[in-house]
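Novice: missing the sequence, but the structure's below:
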């Protein structure tokens, strides 16, 4: 029976987000009394919006990937852990023994938290439940205790939903995504780091007065400050660092410029489809629960990574990440598979920094350093999980595998160490609590007496 349930989940999840999300949206829209025709159109438009987003995102990956590989090859360094990127980790997570139980548990937890007013986020992004499954799979493999695996997933779910609630007002205003929250574990856990880091940088002369968001850059440099021109220039720089020929350098520049130009337009298409569902949710909640008009729809981080400031920060961090991997003593993983997806962990740091690219790069460096060391440390555990479900290893990955971003995520690392009864992991709980409380107090100053973000809080554009 368990095997059949697992196969059923894997079959449905195999549809991918571009098919799954429209189905979920259509069902939800009907539940919230949207007319069938309108619900169908919204679902299809949302699906096509995601198709467009992923097409452009794949262009980013296919453009940056070979350049990153060439830069890695030019270092001449051969590190023992193979960076497979996040897709194999998602496959491993959904194939793990805990997955059939984690997915319905997450849905139930979300419903209970909504009913008890513990969260405002309705997480309809079923595809990204793999993040919760992977956390549970790591804990289960580290402890051998199935219950601990489920508990790890549950803790991850609760914390991610709370962080999504916290960051949601900023996402709606600064990223211009009304009614949206982003409960993607690999991104939202870095929001408090961005808040605290930005506060620290406010006290440093020179940096605190430096305006480096896309809007300020465009005002200063005119046409050369437009997002597409920034993408073109950064693409040319990366191509030169990769040792590409002139035609390849120019092609890379054009591709990255196109990503910067087209991605925000794809997001607008997605939002066109989402608005009817969002309006219906609010209308019904206002009728049934007059004080619950604050409900947000939880979506994939993909709707935010198309922001020009996010892409610019990730492109600048690409050569820096390779350099860090080469010079850091004790690092065992060479970033490769995950390099094109640096946009994900950096997105909410950019959000906290109001789109300031320079600040985001500065704060991104310690985050990447932590990821590299954690990915190196957890690679035997991740490899163990992969072998336990008979995962087919990529060619050349004969020993250790991991993903330097998702496999090196500090939050998942803390969960694993906590489940093993590590004294340090237990001891830092009050410290983490105080730090998060401090970051929360900092953000409270951004809101007026009605609980709304102040008008002066400018959009990241």
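Specialist: Noted; the coordinates are in hand. Values in this document were obtained by computation on a predicted structure and should not be read as measured data.
Novice: from here on, contacts and neighbour counts on C-alpha atoms
Specialist: Will do.
Novice: helices and strands around the helix or strand encompassing residue 384, which ones?
Specialist: In the assignment (DSSP states H and E), residue 384 maps to helix 357-388. For helix 357-388, the elements it packs on are helix 130-143, helix 191-201, helix 308-327, strand 333-334, helix 343-352, strand 400-402, helix 410-419, judged by 3 or more CA pairs under 8 Å, 6 or more residues apart in numbering; DSSP states H and E.
Novice: would you turn the ones you listed into TSV with mean neighbour count and distance to residue 365?
Specialist: Below are the helices and strands packed on helix 357-388 laid out as TSV (neighbours: other CA atoms under 10 Å; distance: least, CA to CA, whole Å):
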stretch	mean neighbour count	distance to residue 365
helix 130-143	26	23
helix 191-201	21	11
helix 308-327	22	8
strand 333-334	26	16
helix 343-352	29	10
strand 400-402	27	20
helix 410-419	21	14
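Novice: another structure for you, compare them:
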């Protein structure tokens, strides 16, 4: 088991820029794409992900400190600290069940694809950590390996089904042909966020409010362009963080850069992915009479849409306000504030880019997420022991990505119910 764990960790430590091209190349060869074409496409995809990671780094490296400064400025004093998805992922990979769950989850996906339960082939191995987190949750509550595996499988199957159902929307709105997004947090927040967004769009008065990037650009001209929207929103966040004018403008430029650069990075990745996707579909059409397969990739591909990033940025200060005013919340939003755009990807797409409706739906979803993360605190803290160095004075930790994840919270309740019965 230790050998298997070490091998898995070595592969994962190579990162998405190595794992993804390798996975794409192997899939292309399996589906009889020419070696030269498969190799070139895989390298382009790797380069595209290098660019995407750089832009996401630009987002988190600049937005994270501003969000943390806002926490201090608002004087928020809550007892459970949101340590963010990186620490949750590290704890998930370090859990006793992780090494065995990675190959099992991959085999389950292939089996479900073969028997036509899903159309998604999830090659985003790094984000399997969400499945590991569900398994680790089940293990911590019950101490049972088999139940832990069941929890991971339940989470994975639900995520794959959501990815299938949302694939047409994702492909149309984000322009990601042949792609689905089986990222655990994106799927889970979308599961409750999409129906909430639909209900909001039916409220008289609110249903007439429209603020998608195209409408904003038509009405405000240059000030409605995505990069200028990023500049303005980033500048306002800088002022809320009590930055001086120069640093607030610097943050605005960085957010404008994210809006301007991300679509171009995604375009590079798609340049490599489309030939492979077309070849796979052509092969399946001939051999299996039109069988459709979606390649499951990271929801980072959706972050560059102006409506998505704008919604995510607006929700940062809103989330901090929610943390203070929601009765029963004990979570101090911190580490996951910069990743809110991942949580609203499906919400924004389902509202066809309407930023007003998306922000309203996101506000409700994040309110629920804070309460779930609060309830998840004790189990989350237990999972993090020995993996994460708690800040001085902090006794409990949680996260929006894992503790506030609706699907993972359901797994927690399921585990606690069975543990109380048996």
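Specialist: Arrived safely, thanks for sending. Since the structure is predicted, the reported quantities are computational estimates derived from the model, not experimental observations.
Novice: before we move on, the earlier item: mind putting the helices and strands packed on helix 357-388 of structure 1 in JSON lines, distance to residue 368 of structure 1 included?
Specialist: Formatted as JSON lines, these follow (distance: least, CA to CA, whole Å):
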{"stretch": "helix 130-143", "distance to residue 368 of structure 1": "19"}
{"stretch": "helix 191-201", "distance to residue 368 of structure 1": "12"}
{"stretch": "helix 308-327", "distance to residue 368 of structure 1": "7"}
{"stretch": "strand 333-334", "distance to residue 368 of structure 1": "12"}
{"stretch": "helix 343-352", "distance to residue 368 of structure 1": "9"}
{"stretch": "strand 400-402", "distance to residue 368 of structure 1": "15"}
{"stretch": "helix 410-419", "distance to residue 368 of structure 1": "10"}
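Novice: tally of neighbours for the residue lying closest to residue 49 of structure 1 once chain neighbours are set aside?
Specialist: Once flanking residues are discounted, residue 49 of structure 1 sits nearest to residue 270: 4.3 Å by CA to CA, 6 or more residues apart in numbering. Using other CA atoms under 10 Å, residue 270 of structure 1 has 24 other residues around it.
Novice: okay but residue 270 of structure 1 is in contact with residue 43, surely?
Specialist: No. If you go by CA atoms under 8 Å, residue 270 of structure 1 and residue 43 don't touch, sitting 9.5 Å apart.
Novice: excluding chain neighbours, what is closest to the spatially most central residue of structure 1?
Specialist: With distances taken as CA atoms, centre = their mean, the residue of structure 1 nearest its centroid is residue 187 (3.3 Å). Among residues not flanking residue 187 of structure 1 along the chain, residue 345 sits closest, at 4.4 Å (CA to CA, 6+ apart).
Novice: all helices of the stretch 51-200 of structure 1, in order?
Specialist: Remark: helices assigned in the stretch 51-200 of structure 1 by DSSP state H, counting those that start in this stretch are 86-95, 99-115, 130-143, 146-174, 185-188, 191-201.
Novice: so which of the ones you listed is nearest residue 306 of structure 1?
Specialist: helix 146-174 (12.9 Å; CA to CA).
Novice: which parts of the closest one are buried?
Specialist: Under the neighbour-count criterion of 16 or more other CA atoms under 10 Å, helix 146-174 of structure 1 has 146, 148-154, 156-158, 160-174 buried.
Novice: my guess is residue 22 of structure 2 meets residue 42, correct?
Specialist: Yes. With contact defined as CA under 8 Å, residue 22 of structure 2 counts as touching residue 42 (6.9 Å).
Novice: comparing those two, which shows the higher neighbour count?
Specialist: Neighbours were counted for residue 22 of structure 2 and for residue 42 using other CA under 10 Å; residue 42 has more, 26 against 18.
Novice: wait, is that one part of a strand?
Specialist: No. Using DSSP: H, G, I helix; E, B strand; the rest coil, the assignment for residue 42 of structure 2 is helix, not a strand.
Novice: what sits against it?
Specialist: The contact partners of residue 42 of structure 2, taken as CA atoms under 8 Å, 6 or more residues apart in numbering, are 20, 21, 22, 24, 25, 272, 273.
Novice: next up, identify which helix or strand the fourth one is on.
Specialist: With elements taken from DSSP H and E, the one containing residue 24 of structure 2 is helix 16-30.
Novice: show me the contacts for residue 94 of structure 2.
Specialist: Residue 94 of structure 2 neighbours (CA under 8 Å, 6+ apart): residue 387.
Novice: before we move on, what about residue 346 of structure 1?
Specialist: 187, 190, 310, 313, 314, 360, 364.
Novice: got the residues you listed as TSV, with distance to residue 303 of structure 1 columns?
Specialist: TSV is the format used below for the contacts of residue 346 of structure 1 (distance: CA to CA, whole Å):
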residue	distance to residue 303 of structure 1
187	12
190	17
310	11
313	16
314	16
360	19
364	20
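Novice: before we move on, the earlier item: what's the match for the residue nearest to residue 187 of structure 1 in structure 2?
Specialist: Alignment note: residue 345 of structure 1 maps to residue 343 in structure 2; criterion TM-score structural alignment.
Novice: related to what we said a few turns ago, so the residue nearest to the centre of structure 1 touches residue 344, yeah?
Specialist: Yes. Here residue 187 of structure 1 reaches residue 344: they are 5.5 Å apart, a contact under CA under 8 Å.
Novice: who touches both of the two?
Specialist: What both residue 187 of structure 1 and residue 344 touch, as defined by CA under 8 Å, 6+ apart, is the set residue 301.
Novice: how about whatever residue of structure 1 lines up with residue 410 of structure 2: what's its closest non-neighbour residue?
Specialist: By TM-score structural alignment, residue 410 of structure 2 lines up with residue 414 in structure 1. Spatial nearest neighbour of residue 414 of structure 1, excluding adjacent residues (CA to CA, 6+ apart): residue 425 at 6.2 Å.
Novice: please name the residues that touch the one you found.
Specialist: By CA under 8 Å, 6+ apart, the contact list for residue 425 of structure 1 reads 414, 417, 418.
Novice: quick check: the second one vs residue 393 of structure 1, distance?
Specialist: With the distance defined as CA to CA, to the nearest Å, residue 417 of structure 1 ends up 26 Å from residue 393 of structure 1.
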